[in-house]
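Asker: Fold the following, please.
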Amino acid sequence: MVTNFSSPIKGANGGSCQRLAGYLEKENNQLPPHQQEAFFCAQSDKVSQTEVVAGIDRNGAAQGLKSGQDRFYTFTIDPSQKELAHIGGDPAKLRDYTRVVMENYAQNFGKGIESKDLVWYAKIEYSRQYTHEDKAVQEGTAQKGQPKEGDQTHIHIIVSRFKERQQEGERTMSLSPLTNHRQAGGAIGNGFDRVNFIQANERTFDQQFNYQREQTETFSHAKAAKSEHQPDRLAAREQAIKAQIEKDRPQPQTRDRTAEQTQSNYLSR
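Answerer: Predicted coordinates:
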């Protein structure tokens, strides 16, 4: 389970979310109306693009930001193909999961807020294309724009920078997931711990869908494997080897209880 804070529309967070919301309609533009995927939010499974833009833009307007400062943020939830297979690729389950992710998001600020205090919208997409940043394109084994193989379902989220207004013109709490304010001891003080958020989302998926996550599927393992610190890399490799050995280990055969009882009776004579 990957949680990615990069945006598909670069440098557009300082104004209206119209461009981003329009970009997220790209799959719908190829489908008849009855097959199109709507945006959703905490309260509804069907929200129009117009409602998304109005909700995000209205909540960010006149909040005292300087020109160019972010009015909203976007991130994606990227389940693995194994995780998607576990839930049967069910869109309803993905919507339910996203709503809990947004509870994790709110709680991670440490300011006593909940998802209902936020203004957010999400959209499920079902395909991805190779870009120039993909290794396969750089190595010449895939072409830019070519569809990626397998189940590529993922969820885009747009969330206002500010807590939801209760009245017109009110200035509300600013909530940025891209800023970590750390105390001298290294702990997150008044900020957003993205590592904690990603790991909370992993735990949520596992608990919500009874998913048995292997060590090699965890964010902590992936982080250690990419670490420049050699002991971390070696520890991650050792964990992966141990997990594979345990997985391949033959299970002890269960002896037939009736045969055991017969043998016991025979020996007791």
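Asker: Please make it C-alpha for all contacts and neighbour counts, starting now.
Answerer: Fine.
Asker: got the end-to-end distance for stretch 54-66?
Answerer: By Cα to Cα, to the nearest Å, the extent of stretch 54-66 from end to end equals 20 Å.
Asker: Quick check: which element contains the residue most central in space within the chain?
Answerer: By Cα atoms, centre = their mean, the chain has its centre lying nearest to residue 77, at 2.6 Å. Here residue 77, judged by DSSP states H and E, is contained in strand 72-78.
Asker: how about this one, so we can line them up?
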Amino acid sequence: MYIAITRQQLGDNFRGSVQDFVNYLEKENEGKSMDGQELYFNQEENNIDAERVIAEIDANTAKLGKRDPKFYSLVISPSQRELKHIGDNPEKLKHYARKLMKAYAASFYRDREVTVKDILYFAKLERERTFSERDREVRENQPFATQILELKHQIRDMERVEGQGNIKRLQDKVQVLERDAPHQQNGKRIVPGMAKEGHQSHIHIIVSRKDVTNAHSLSPGSKFKTSETILNGKREKQGFDRDQFFRAAEKTFDKHFGYRRNFVETYHARNLLDKDPKRFFALLLGLPTSEKQVARQLLFKAGVRVPTIPGNKVQLAYKALMQLKRGIGKAMESGTIGI
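Answerer: Just a heads-up that it's a prediction; the model follows:
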């Protein structure tokens, strides 16, 4: 399970409205009839249209400055293994999202309990994901992409001057490079923006920064960690416990759907990789044989090759360990192994 929390982007062309983001999320609905479109949902309702989402999020911004984020975005991206386990069932995924938002509310650190009834949010299911520059397949295809681009520039230059150079020879080189690129899908070189095969369902959630009463700020931003502050002479709790939220998200999925999570899929493993990679590797090697085999398969699919080292030799050379960490880190960032 890969979950990302990001704040509203505030650039030079700042717009306080959520409209641009909602328009982006409508991309899969383009060209479809109303019956075939995927609409928004929240904790209690289904089939909410985009106009209502924009109106309610934009109206819920009391006392926020021009440069304050008005909403946050959550992306819930189950791995293909998790999606296969639930049959890529959209209703199950929506049900999980609603349970997840209960955990989201409970992760706020406040003097009073925050529940999902305090949260103003709208969620939307999407069925497609595309390759980005962060994906291993794109990165490993990049040397071929660079050569292909250079050859195409040469071909265009030759076409401007009739009779200059052998265009057919360069075109043949392009075809060879296209064919020899290591990562292909349906006979075509994988490039950024290409739709991914297989189960790709995920959910985007737009969460207002203000609660449903438009009176209290509820920010999950990384800088708003659990702490206490003095406000009007009183000590008050503030912040959002991301660790608690991510652990609850994982536990909720596993318990509700009976999912048996491998070590390398866990939030605990990701934390270990960041803070103590040597311990991560030691635990990986110490897994029972069957679990270790699954872990290796998951990492191999993500493009990470784990050195075959006897379990009693966990003092891996520092350089090799850092290479392993970088490889797994990139796989995690792209959601390939779903942590």
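Asker: Let me see the TM-score of these two.
Answerer: Overlay of the two chains. TM-score (TM-score structural alignment, normalised by the length of the first structure): 0.79; 235 aligned residues with a Cα RMSD of 2.5 Å.
Asker: so after the strand holding residue 77 of the first structure, what's the next helix or strand?
Answerer: Counting by DSSP H and E, what follows strand 72-78 of the first structure is helix 81-86.
Asker: Residue in the second structure paired with the residue nearest to the centre of the first structure?
Answerer: Superposed on the second structure with TM-score structural alignment, residue 77 of the first structure falls opposite residue 76.
Asker: The strand holding residue 77 of the first structure packs against which elements?
Answerer: Counting contacts by 3 or more Cα pairs under 8 Å, 6 or more residues apart in numbering; DSSP states H and E, strand 72-78 of the first structure packs against strand 2-4, strand 154-160.
Asker: how close does the match of residue 77 of the first structure get to residue 224 of the second structure?
Answerer: Residue 76 of the second structure is 21 Å from residue 224 of the second structure, by Cα to Cα.
Asker: Please apply the same query to residue 280 of the second structure.
Answerer: Distance, residue 280 of the second structure to residue 224 of the second structure, using Cα to Cα: 28 Å.
Asker: quick one: which of those two has more around it?
Answerer: Using other Cα atoms under 10 Å, the more surrounded residue of residue 280 of the second structure and residue 224 is residue 280, with 22 against 16.
Asker: sorry, back to before: residue 206 is in contact with the match of residue 77 of the first structure, correct?
Answerer: No - if you go by Cα atoms under 8 Å, residue 76 of the second structure and residue 206 don't touch, sitting 11.5 Å apart.
Asker: wait, isn't residue 56 of the first structure in contact with residue 119?
Answerer: Yes - using Cα under 8 Å, residue 56 of the first structure is in contact with residue 119, at 6.7 Å.
Asker: what do these two both touch?
Answerer: Taking Cα atoms under 8 Å, 6 or more residues apart in numbering as the contact definition, residue 56 of the first structure and residue 119 share the neighbouring residues 159, 160.
Asker: what do we get in the first structure for residue 217 of the second structure?
Answerer: Counting by TM-score structural alignment, residue 217 of the second structure lines up with residue 174 in the first structure.
Asker: Double-check its match against residue 163; I have them as touching.
Answerer: Yes - judged on Cα under 8 Å, residue 174 of the first structure makes contact with residue 163 at a distance of 6.6 Å.
Asker: and those two? which has more neighbours close in?
Answerer: Just comparing residue 174 of the first structure and residue 163: by other Cα under 10 Å the higher neighbour count belongs to residue 163, 22 against 13.
Asker: Please identify the residue in the first structure that aligns with residue 266 of the second structure.
Answerer: Residue 266 of the second structure maps onto residue 218 in the first structure, by TM-score structural alignment.
Asker: so who does that match touch?
Answerer: Residue 218 of the first structure makes contact with 1, 202 under the criterion Cα under 8 Å, 6+ apart.
Asker: ok, 6 Å please
Answerer: Taking Cα atoms under 6 Å, 6 or more residues apart in numbering, we find residue 218 of the first structure in contact with no residue.
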